[in-house]
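**Student:** Next input, structure requested:
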Amino acid sequence: MIERILPPGVVFSEVFGDPPGHALFPEEEAIIAGAPSVERRREFTTGRRCAHRALAELGCPPGPVLKGPDKAPVWPDEVTGTITHDRGYRCAAVARVADILSIGIDANAGSRPVTVGWDRMTGPAERRRLAELAAERPDVPWDRILFSAKEAAFKAWYPLARTKVGMRQAEVLIDPDRGTFRANVLLAPGPEVNGRPLTGVSGQWMVAEDGLVLTAASVINSDRYRPGARAQGVSAAVVAGRGWSPARATSGHVRPTRAPRIPSSPTPHTRHPAVAPAAVPRTDVQRGVQM
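**Tutor:** Next up, the predicted model:
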């Protein structure tokens, strides 16, 4: 499902639920040994399962995905990656640094409570825009889309800048028609990337029929990146969720697509998006499917 918003060159593995039977590496077992709950252990194990499968698809030898001092996953040399999990959904995405310098994904099923007020998470311009979007299309969870977009953008920003960004230190602009977003970091310019200071990260978002919000942001290596097309069967202008499309979000139209059934005993799905020749602008931070 998440392949609809991932850039070409990214390999992913996603799963609904926590299939049993996956053995962690001893080093990973040590990380989760003191897990405060069974649920935490399950989500960690399934997240690592997805990471192992995505890395194998990328051609990496088997090995543990450890946790660094900053609590972020530690990936093999020349690989960038990201893991996300929320109620019933786990996913890992990886890519070669030769193509993608960093990537961040986030899933938001509405199960994570907001622990701080919106005035501490958003700026005035963001709140005004959220109000406008809610008035235009009240059935779309714009607040969760914005929150998830920030999370994905922070994950893509940190490996390059090595600075953490607070919620109010980034301003997210959501494009409801293209299903894209831009997170402008309101700090001093970040490191130089592809010959220019990194000032923010762009990405794409989608909402599934069951309300699951997915976001993905990345920074490409434009010096070596070879542009490609999206996975076959997915329009570059329309990022369809499992029931409606953000490209139609302001029209009031709900596309009558059939939502795939989530199996009761799910199995992970790993896929490398198809790549076909296409002209894509080469910039330091790409928008949407062109990242």
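**Student:** alpha carbons only for contacts and neighbour counts from here, please
**Tutor:** Fine.
**Student:** any residues touching stretch 44-55, and which ones?
**Tutor:** Stretch 44-55 is touched from outside by 11-15, 18-19, 22, 24, 32, 61-65, 83-85, 90-94, 268, 270, with contacts defined as Cα atoms under 8 Å, 6 or more residues apart in numbering.
**Student:** Another sequence for comparison is provided below:
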Amino acid sequence: MSGDIKAALSAGLPQDIGVGVTRVSPRNEALFLQEMAFIKNAVPSRQQEFSAGRAAARIAMKQLGLSPKPILAGADRAPVWPDGVIGSISHHDKTCVAVVSADNQWRALGIDIEPDAPLDPDLVCEVCTTEEQNWLAQQPKDQRLRLARMIFCAKECTYKCQYPLSQTLFGFDAIEISLKANSFVATFLQPVPLFETGQTLNGEFTFAGQHMIAFMAIPSQKAKTQAISMEPPYLRQEGRASQTHESWKAIQQ
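**Tutor:** All right, here's what the predicted structure looks like:
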């Protein structure tokens, strides 16, 4: 299964973005001493997820010819990447996925992996804005909760992509998702540092096995990079109304 996910993701990404996929297991992957010290007091499940995430990230780094280095975590539990490297890590159940690149090519990456299954109906009102709920109501009834899961996955991906740049927590209704086949557009409904109300970020979905994976990348200002088969470009402006909401917890790996 891990091989299927890696192959599916790699097929749609530029060669300057590495992909790593691992399994979360009781047998922790090899860690640097600094990493071991960081999680020595964590519960076993957290140690396993941390270990699998770092292993996946180093697989992605190796794919790009980068030397393996420690990847610690900040007070917010977000990964602290080595100098010159950016990335994103996500896991669901026993599967962990990481994407990595050099920071002279991309400013930020975001990835989220979720089960390819309907979202809990009780979560729809929490996750989806009124406009998203209205759109869902127009879709075939047997597809609505799966589409709601895709909206959730896209919002998690967007949050994780913007967070290293803005260092800002925000609510589910701070962004709105427009699904477009296997891609999506995330629109900011309120301003956060470096992102204005109405600004958009584009992402893509990959489906492999029993998982859906949302991916997003923001090009570096230092380099002109190719698009990843998605239109329009990663960043563009559209006018939208501003809304506010309390912060949701940071979903960091």
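**Student:** Drop the TM-score for these two in here.
**Tutor:** Once superposed, the chains reach a TM-score of 0.77 (TM-score structural alignment, normalised by the length of structure 2), with 229 aligned residues with a Cα RMSD of 3.2 Å.
**Student:** and Glu28 of structure 1, what pairs with it in structure 2?
**Tutor:** Aligned by TM-score structural alignment, Glu28 of structure 1 pairs with Glu35 of structure 2.
**Student:** nearest spatial neighbour of its match, skipping sequence neighbours?
**Tutor:** Spatial nearest neighbour of Glu35 of structure 2, excluding adjacent residues (Cα to Cα, 6 or more residues apart in numbering): Leu72 at 5.9 Å.
**Student:** which residue lines up with the one you found in structure 1?
**Tutor:** Applying TM-score structural alignment, one finds that Leu72 of structure 2 aligns to Leu66 in structure 1.
**Student:** Could you check how many residues crowd around that match?
**Tutor:** Other residues lying near Leu66 of structure 1 total 18 when counted by other Cα atoms under 10 Å.
**Student:** Where in structure 2 does whichever helix or strand Trp157 of structure 1 is part of align, residue-wise?
**Tutor:** Using DSSP states H and E, Trp157 of structure 1 maps to helix 142-161. Using TM-score structural alignment, helix 142-161 of structure 1 corresponds to residues 147-166 of structure 2.
**Student:** just to revisit the earlier point, my read is that the match of Leu72 of structure 2 contacts Ala30, right?
**Tutor:** No: contact between Leu66 of structure 1 and Ala30 fails when scored by Cα atoms under 8 Å: they sit 9.7 Å apart.
**Student:** Which residue lies nearest the spatial centre of structure 1?
**Tutor:** Structure 1 has Ile105 as the residue nearest its centroid, 1.6 Å off, counting by Cα atoms, centre = their mean.
**Student:** what's the match of helix 142-161 of structure 1 in contact with?
**Tutor:** Outside stretch 147-166 of structure 2, the residues touching it (Cα under 8 Å, 6+ apart) are 88, 108-114, 116-119, 124, 127-128, 136, 169, 172, 175-177, 179, 184, 186, 192-195, 201, 203, 212-218, 251-252.
**Student:** The aligned residue in structure 1 for Arg54 of structure 2 in helix, strand or coil?
**Tutor:** Correspondence of Arg54 of structure 2 to structure 1, assessed by TM-score structural alignment: Arg48. Using DSSP: H, G, I helix; E, B strand; the rest coil, the structure places Arg48 of structure 1 in helix.
**Student:** related to what we said a few turns ago, I'd like to check which residues are in contact with the residue nearest to the centre of structure 1.
**Tutor:** Ile105 of structure 1 neighbours (Cα under 8 Å, 6+ apart): Thr82, Ile83, Thr84, Ala93, Glu151, Ala152, Ala153, Lys155, Leu214, Thr215, Ala216, Ala217.
**Student:** One more: Asp120 of structure 2?
**Tutor:** Asp120 of structure 2 touches Leu145, counting by Cα under 8 Å, 6+ apart.
**Student:** Give me the distance between it and Ala148 of structure 2.
**Tutor:** Asp120 of structure 2 is 9 Å from Ala148 of structure 2, where distance means Cα to Cα, to the nearest Å.
**Student:** Helices along the stretch 101-250 of structure 2, start to end?
**Tutor:** 124-127, 130-137, 144-166 (DSSP state H, counting those that start in this stretch).
**Student:** Pick the most deeply packed of the ones you listed.
**Tutor:** Mean neighbour count (mean count of other Cα atoms under 10 Å) peaks for helix 144-166 among these, with a mean of 23.
**Student:** ok and that one relative to helix 130-137, angle-wise?
**Tutor:** 150 degrees (axes from the mean of the first three to the mean of the last three Cα atoms, to 10 degrees).
**Student:** on that earlier part again, please indicate which of the contacts of stretch 44-55 of structure 1 are buried?
**Tutor:** 11-15, 18-19, 24, 64-65, 83-85, 90-94, 268, 270 (16 or more other Cα atoms under 10 Å).
**Student:** Tell me where the stretch 151-253 of structure 2 has strands.
**Tutor:** 175-180, 183-188, 199-208, 211-219, 235-237 (DSSP state E, counting those that start in this stretch).
**Student:** what angle do the third one and strand 183-188 make?
**Tutor:** Taking the same axes, to 10 degrees, strand 199-208 of structure 2 and strand 183-188 form an angle of 150 degrees between their directions.
**Student:** And the contacts of strand 199-208 of structure 2?
**Tutor:** Outside strand 199-208 of structure 2, the residues that reach it (Cα under 8 Å, 6+ apart) are 4-5, 8-9, 116, 154, 158, 182-188, 212-218, 230-239.
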